[in-house]
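**Q** below is the sequence, then the predicted model.
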Amino acid sequence: MAKKKKSVELSDQNITFNIEKISYRVIRFLPTLMTVDVMVVENGVKAGMQSLPFAHIPRETKKIIKAN
């Protein structure tokens, strides 16, 4: 039986999206947890990292992530 990947690194693809004037840059996708680790950028300043549920990100971004 094939092993599932624990995480998919996406930091080299420079995937970004905005939610309510806050910009997010995708770092990695964790398929087992269905979460996305993102770098938060507010007003051009890095505000740290967060883990967002995959269901809460925009549809266009989901298509890019799931294609990998």
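**A** Done, it's in. Numbers count the residues shown, from 1 in each chain.

**Q** going by C-alpha atoms from here, please, whenever you check contacts or count neighbours.
**A** OK.

**Q** all strands for the protein, in order.
**A** In the chain, the strands defined using DSSP state E lie at 8-9, 16-19, 22-30, 35-42, 45-53.

**Q** can I get those in JSON lines including distance to residue 63?
**A** Output for the strands of the chain, formatted as JSON lines (distance: least, C-alpha to C-alpha, whole Å):
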{"stretch": "strand 8-9", "distance to residue 63": "14"}
{"stretch": "strand 16-19", "distance to residue 63": "12"}
{"stretch": "strand 22-30", "distance to residue 63": "13"}
{"stretch": "strand 35-42", "distance to residue 63": "13"}
{"stretch": "strand 45-53", "distance to residue 63": "15"}
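
**Q** and here is the other one:
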Amino acid sequence: MAKQKKSIELENISFSQGRDSYTLLRFFPIKMSVDVMVYEDGVKAGVKNIPFAHLPKEIKKIIKPN
């Protein structure tokens, strides 16, 4: 059986919701979560870990977890 990666680094994927914009950093297939860098009004607010299910449908199509 092949060893599964613990995380997958993501580049150049970003989206906006309201006044906040998010840049995806890495995807954790085992936990089905994503680390994102949050920008509030253009100011870096920090890194958050959010569930994959909370991403917009267009972003989910790009990542394709399976």
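**A** Looks like it arrived, so ask away. Only a predicted model underlies this, so the values are computations on that prediction, with no experimental measurement involved.

**Q** sorry, back to before: can you redo the strands of the first structure as TSV with distance to residue 2 of the first structure and mean neighbour count?
**A** TSV is the format used below for the strands of the first structure (distance: least, C-alpha to C-alpha, whole Å; neighbours: other C-alpha atoms under 10 Å):
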stretch	distance to residue 2 of the first structure	mean neighbour count
strand 8-9	16	14
strand 16-19	31	13
strand 22-30	17	20
strand 35-42	21	19
strand 45-53	25	13
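
**Q** residue 59 of the first structure is nearest to which of the ones you listed?
**A** Residue 59 of the first structure sits nearest to strand 16-19 of all the strands of the first structure, at 10.2 Å, using C-alpha to C-alpha.

**Q** what stretch of the second structure does that closest one fall on?
**A** Using TM-score structural alignment, the residues of the second structure aligned to strand 16-19 of the first structure are 14-17.

**Q** hmm, who's touching the matching stretch?
**A** Residues from elsewhere that reach stretch 14-17 of the second structure (C-alpha atoms under 8 Å, 6 or more residues apart in numbering): 21-24, 59.

**Q** with stretch 34-46 of the first structure instead?
**A** 21-30, 47-54.

**Q** change it to 6 Å
**A** With C-alpha atoms under 6 Å, 6 or more residues apart in numbering as the test, stretch 34-46 of the first structure has contacts from 22-29, 47-54.

**Q** out of the residues you listed, which one sits closest to residue 6 of the first structure?
**A** Scanning the contacts of stretch 34-46 of the first structure for proximity to residue 6 of the first structure, where the rule is C-alpha to C-alpha, the winner is residue 29, at 8.8 Å.
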